[in-house]
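**Student:** Show me how the following folds:
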Amino acid sequence: MAGNGALSGAVIAVAGAGGPAGRAALLRLAEAGATVVGADNDPERLAEAVDAARYASGGATVTGEPVDLLDLQSARDWADHIEKDFGRVDGLVHLVGGWRGSETFVKTSLDDWDFLELLLIRTVQHTSLAFYEALQRSDRGRYVLISAAGASKPTAGNASYAAAKAAAEAWTLALADAFRKAGGAEGPTSAAAILVVKALVHDAMRAERPNAKFAGFTDVKDLADAVVGVWDKPAAEVNGNRLWLTEKP
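**Tutor:** So this is what the prediction gives:
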């Protein structure tokens, strides 16, 4: 299947590739024919994810590189390496995630905000700034952010998480506006889109909690399908849009 799918010839970077969602995305993008370059701050976890995707996809080109996405220059170097090695960059899928919350609003720890601001906002800032020019040079560039429904309807115990996700969305929408302006009267050729989930679930979670319903959760495999689907539509159709994979709050 590798090399013959809808994304044949595309080169796509995946940030946060070592987690369950990253593993699913690496495999699905490879199955769609893309050359996939993953990054994670855990080299061992990244290597396992890359090997699994390469094997399961039938020998597709899947590589990995440990990158500190909290450092802008490291993110820029990563983008430059990809374009130099493969000649182009057609996408950045941002799967860096994490959660911290509290029982009530007044019990919110601002240490949680400090942690989430780095993980959920700063990494988005760095990847978008690092990859913008390469994505703009592509004829099908896509920046894909995974966000949470809680950003649109925060709950009392999730103030830090929801605020960080909302900020990441706002930053991504600003990137979308940059793509729109760069496209001029003919419209954008590259796009920034937001995939919104309630939460994610994967096989290991189901095995740990066999009686849980995970109502409204999105399976990481379905998320990976949706990621690939962002390339199925014209840039103008997805640019600056929230694409909901769960019920709107």
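
**Student:** can we go C-alpha only for contacts and neighbour counts from here?
**Tutor:** Fine.

**Student:** Go through this structure and flag its longest helix.
**Tutor:** Using DSSP state H to define each element, the chain has its longest helix at helix 159-183.

**Student:** From the chain's centroid, how far away is the helix or strand just after that one?
**Tutor:** On the C-terminal side of helix 159-183, the nearest following helix or strand under DSSP states H and E is strand 191-197. Strand 191-197 has its C-alpha centroid displaced from the chain centroid by 8 Å (Cα atoms, centre = their mean, to the nearest Å).

**Student:** name the helices or strands packed onto strand 191-197?
**Tutor:** Packed against strand 191-197 by the contact rule (3 or more Cα pairs under 8 Å, 6 or more residues apart in numbering; DSSP states H and E) you find strand 142-148, helix 159-183, helix 235-238, strand 242-244.

**Student:** Show residues contacting the last one.
**Tutor:** Same thing as strand 242-244. Residues from elsewhere that reach strand 242-244, judged by Cα atoms under 8 Å, 6 or more residues apart in numbering: 193-197.

**Student:** mind putting the residues you listed in CSV, distance to A185 and neighbour count included?
**Tutor:** What follows is those, written out as CSV (distance: Cα to Cα, whole Å; neighbours: other Cα atoms under 10 Å):
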residue, distance to A185, neighbour count
A193, 20, 26
I194, 23, 25
L195, 26, 21
V196, 29, 24
V197, 33, 22
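
**Student:** Please give the structure of this sequence too, so both can be compared:
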Amino acid sequence: MTDIGRAERGGAAGPRDVAGRTVLIAGATSASGAAAVRVLLDAGAEPIAVGRDAGKLAPLATLGARVEACDLASAAEIGALAARLRADDVRVDGVLHLVGGWRGGGGLAGQTDTDYRFLETGLTALRHVTRAFDADLRAAASARLAIVSSTAVARPLAGGANYATVKAAEEAWARAVAQGFAKAARDAGDPLRAASVIFRVKALAGLEDRLAEAYAGLWERDAAEINDTVVEL
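**Tutor:** Sure, this is the predicted structure:
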């Protein structure tokens, strides 16, 4: 929603307020996605829940989120989604990237190519989503991107080598996005208004609400304070 649209609904959001922000939740059909939808709606934000399975998205629509069925690993489908939102005069202020999963075990010998390709989908989706909405985030009055990574990046194990490798790559991509935000602001002579943050968890189960609240809380801090940072939950 544009700033004009927000004003019509009761005023534009302030720089330290998630209320009124349009947040795209990539991979929203997980428990973490449902928690993010609930927390963001309660805070007055406008979540867009995105996932491949329209049936699994339906409960999120019932909660009040806009839902979009889309294969996040497909650059063409992400491009079509971005075009659809812009045609509806929707501009994205935030992205919460939840695409991922776990496969591992069996030591180094057990790190199969099949498992690696499955895990790599999370990185592919992150690349597509951030590229498709980069202009929106840079133009927003206050934007926040966050990914969910793992403590395994700091201490990779042989049985989780595939997983740790992909998560490390996702962190590198998120940090590159952070540098892009900073450079764009610096080149334009503007204050930094967009931030890219990495959340690290040992295991996400049981932390879904905490993650959602931590993401919504990113708007309470200046972008310059949190851009290119790692937060352990």
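
**Student:** before we move on, the earlier item: would you tell me which one of the helices and strands packed on strand 191-197 of structure 1 is buried the most?
**Tutor:** Using mean count of other Cα atoms under 10 Å, the stretch among those with the largest mean neighbour count is strand 142-148, at a mean of 25.

**Student:** Let me see the contact set for the residue located most distally from the centre of structure 1.
**Tutor:** Relative to the C-alpha centroid of structure 1, counting by Cα atoms, centre = their mean, V106 is the outermost residue, at 31.3 Å. Residues near V106 of structure 1 by Cα under 8 Å, 6+ apart: none.

**Student:** per the alignment, it corresponds to what in structure 2?
**Tutor:** Using TM-score structural alignment as the criterion, the counterpart of V106 of structure 1 in structure 2 is A109.

**Student:** which part of structure 2 lines up with the longest helix of structure 1?
**Tutor:** Residues 161-185 of structure 2 are where helix 159-183 of structure 1 aligns, with TM-score structural alignment as the criterion.

**Student:** now swap in stretch 65-81 of structure 1 and tell me
**Tutor:** Here stretch 65-81 of structure 1 aligns to structure 2 at residues 68-84, judged by TM-score structural alignment.

**Student:** In space, not sequence, find me the middle residue of structure 1.
**Tutor:** Among the residues of structure 1, the one closest to the centroid is H94, at 2.3 Å (Cα atoms, centre = their mean).

**Student:** To which residue of structure 2 is that residue aligned?
**Tutor:** With TM-score structural alignment as the criterion, H94 of structure 1 matches H97.

**Student:** I'd say its match and I147 touch.
**Tutor:** Yes: under the contact definition of Cα atoms under 8 Å, H97 of structure 2 touches I147, with a separation of 4.9 Å.

**Student:** List the residues that contact S150 of structure 2.
**Tutor:** 164, 167, 199-203 are the contacts of S150 of structure 2 under Cα under 8 Å, 6+ apart.

**Student:** same thing but 6 Å
**Tutor:** Listed by Cα atoms under 6 Å, 6 or more residues apart in numbering, the contact set of S150 of structure 2 reads 200-202.

**Student:** want to throw those residues into CSV with distance to A54 of structure 2?
**Tutor:** What follows is those, written out as CSV (distance: Cα to Cα, whole Å):
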residue, distance to A54 of structure 2
R200, 29
V201, 28
K202, 30
